[in-house]
Structure formats: structure tokens, C-alpha cells
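Trainee: Here is a sequence together with a model predicted from it:
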Amino acid sequence: MTVEARLTELGIVLPAPAKALANYVPFVKSGHLMSISGQLPIDAEGLRKGKVGADLSTEEAAIAARMCAINIIAQIKAACDGDLERVQRIVKLGGFVNCIDGFEQQPQVVNGASDLMVEVFGDKGRHSRSAVGVNALPLNAPVEIDALVEIA
């Protein structure tokens, strides 16, 4: 099954890739590696906001992380001229969770993104990652995720 077919099966319609909000680019290709800048949980309803453990539950934050992963895939598609079959491997995800002091469920939050990568790319979606708690993120987003991807 193609990546596009998996997306359709999952009911996911990729959004237009987000533009940079500051002095950076959405992605950089170097050889067969591509770095995707941090993506926020933005969809047709707008940006999800809040601090995990106060404004959002772990489960709500995991949904936000999934939204970040959808936006990562949109950036990958743009960088690969529309051909998601060029993805050889999701190498790494970096997850940042805007959370209250003492919150320890960052891995469960970032699983929202990790699980989607495996659902969409199969074994090519298995990756290394970090899941870090932070005291703030841009625009008061609850989660931000970046990626390193190997492409053909």
C-alpha cells in the first residue's frame, strides 16, 4: 500500500505546509537527509494552545502531537515534490512538551506523533526520538515536534 493510500485509509488530508514564523526555513535537504523544522499542532480549526498538566490532559496533548506529525508529513511531501514514496526512513523525532513542573508523561504525549509515523510509513516510520518537557513553546503551543528523515 502506498503512503498516500495509508493516509486516505486513516482519513488524513494533508494541509498546506506551514510557512516559517521567523528567520528559518521549513526544511533543509543535505544529501539523503532532510531536517524538518519544528511543527506546531495547527489544523483547520487553528492552533491548539495550553500547558500540558494544567490546560490539557496527556491524552489531549497526544492528539496535538499527532497534529504536529501530520504537519511534518505535509512538509516532507512539499520537500519531496509531492512524492512521499521517496521516504526511506523517519530517522528521528524531537518532541518538546510545554508542561507544568513535575509532569513526567512526555513520552506518552510524543507517542501521538510516533504512532502516526508507524501507521503511515510502516517499519520505515520507526525512529529514534527525544521527548523533553519545557516551560514554554512558541505561541503557547502544548507541543512542538521536529524530524530528521532519510529520502531517496
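Mentor: Thanks, I have it. Everything quoted here is computed from the prediction, not taken from an experiment. Residues are numbered from 1 along each chain as shown.
Trainee: use CA for all of it now, contacts and neighbours both
Mentor: Noted.
Trainee: ok, then the element right after the helix ranked longest in the chain?
Mentor: Secondary structure of the chain per DSSP state H: the longest helix is helix 58-79. Going down the chain from helix 58-79, the next helix or strand is strand 87-98, by DSSP states H and E.
Trainee: what comes into contact with that following strand?
Mentor: The contact list for strand 87-98, computed with Cα atoms under 8 Å, 6 or more residues apart in numbering, reads 50-52, 106, 109-110, 114, 117, 124-137, 140-152.
Trainee: Run the chain-centre distance for it.
Mentor: Mean-position distance between strand 87-98 and its chain equals 7 Å (Cα atoms, centre = their mean, to the nearest Å).
Trainee: before we move on, what about stretch 70-84?
Mentor: So, by Cα atoms, centre = their mean, the centroid of stretch 70-84 is 12 Å from its chain's centroid.
Trainee: let's bring in a second model and compare:
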Amino acid sequence: MALTDLSAKLAELGFDLPETPAPAANYVPFVKTGQQLFISGQISNGPDGLILGKLGADMTTEEGAKAAQTCALALLAQANAAVGGDFSKVVRLVKLVGFVNSTPEFSEQPKVVNGASDLMVAVLGEAGRHARSAVSAAALPLGVAVEIEAIFELA
């Protein structure tokens, strides 16, 4: 069953659909090609601003997972914008690629990116189950904790 009202589903879960951020450099926020929607990496940015930090140094895994959740919300906002607000055009989430700003010793990148994965499944149900990568990065743009990109299938 297609999700027709993304904002209502998020509100039911206690979240708001954020504004779609403008690109910070020479790229577009998303590209639709055929039945695929590629969404550029969304950085951890909450209601109080950018979520900065390095996992394994000054952030816990739980804090990182919350940061990843904000990336998932931004990905959903970009997907919603890409389909002109008609979220029923989104068939499923295909893949997430998560980058975690972490120390060389930190090894819980999958637990951090679960913050995004768990939210996607909560919002999209079975259509939110996806392939995924969760990798360490020595640094991320602006010093953010997490950046995640996505691929969705469209009707």
C-alpha cells in the first residue's frame, strides 16, 4: 500500500517533515532517471542546527543514531519534493549509503546508520527495507557527524 500523506505518517511517529535544504555546492539535490530517484547526501541537521561531532571522540553511538535520523528525515523531504508532494509515487527505498564521521578505532558505524534505517522502516513499512552501506569517514562537510544518500524506486 502506497504512503499518500508523508507528513501525517511522520507526525504519527512524532516527527516533522523538514524544509529541503538547498545544495551547498555545484550539484542538484536529486536526480530522477527512469523509475529511480537518486538523492544527494543529506547531512545531520536538526531543529537546533547542524549536528557536529566525531563518533568515538566526542559523540556516543546513540547520539550518532539520532544524527542519522535527521539525515533520513531530510532524505524523505527531498523525495517528497522530487515527486511534487505526491508521495504515493514512491514505491520503495532501494538503498542507503551512510557516512559516519568517526575515529579510526570506532567500529559501530552500522549502529549509527540504524538511526536512519529504523526510521525509514517505521515510515515506509516493508517498502522501507533496503540495501545499505555504513562506512567511516575521517571528516565530513562542515564537521557534521553523519551524511546519508539514498536511492528510491518510483512508480
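Mentor: Yes, it's here. All of these numbers come straight from a predicted model, not from anything done at the bench.
Trainee: How alike are these chains, TM-score-wise?
Mentor: The TM-score (TM-score structural alignment, normalised by the length of structure 1) is 0.97; 152 aligned residues with a Cα RMSD of 1.1 Å.
Trainee: The corresponding residue of structure 2 for Phe27 of structure 1: neighbouring residues, count only.
Mentor: In structure 2, the residue paired with Phe27 of structure 1 is Phe30, using TM-score structural alignment. Phe30 of structure 2 has 20 neighbours, counted by other Cα atoms under 10 Å.
Trainee: doesn't Asn80 make contact with Phe30 of structure 2?
Mentor: No. Shown here, Phe30 of structure 2 and Asn80 do not form a contact pair, counting by Cα atoms under 8 Å, at 10.8 Å.
Trainee: now the residue nearest to the spatial centre of structure 2: how far from Pro23 of structure 2?
Mentor: The centroid of structure 2 falls nearest to Ala72 when counting by Cα atoms, centre = their mean (2.6 Å). In this view, Ala72 of structure 2 and Pro23 of structure 2 are 16 Å apart by Cα to Cα, to the nearest Å.
Trainee: and if you look at Asp58 of structure 2?
Mentor: 27 Å.
Trainee: now swap in Gly14 of structure 2 and tell me
Mentor: Counting by Cα to Cα, the gap from Gly14 of structure 2 to Pro23 of structure 2 is 27 Å.
Trainee: Those two: which is more packed in?
Mentor: Just comparing Gly14 of structure 2 and Pro23: by other Cα under 10 Å the higher neighbour count belongs to Pro23, 13 against 8.
Trainee: picking up where we left off before, can you pull the contacts of the match of Phe27 of structure 1?
Mentor: Phe30 of structure 2 neighbours (Cα under 8 Å, 6+ apart): 37-40, 78-79, 82.
Trainee: Sort out for me which of the contacts of strand 87-98 of structure 1 are in helices.
Mentor: Among these, the members that lie in helices (by DSSP H) are 106, 109-110, 114, 117.
Trainee: Quick check: of the residues you listed, which has the highest neighbour count?
Mentor: Most crowded among these, counting by other Cα under 10 Å, is Val110 at 31 neighbours.
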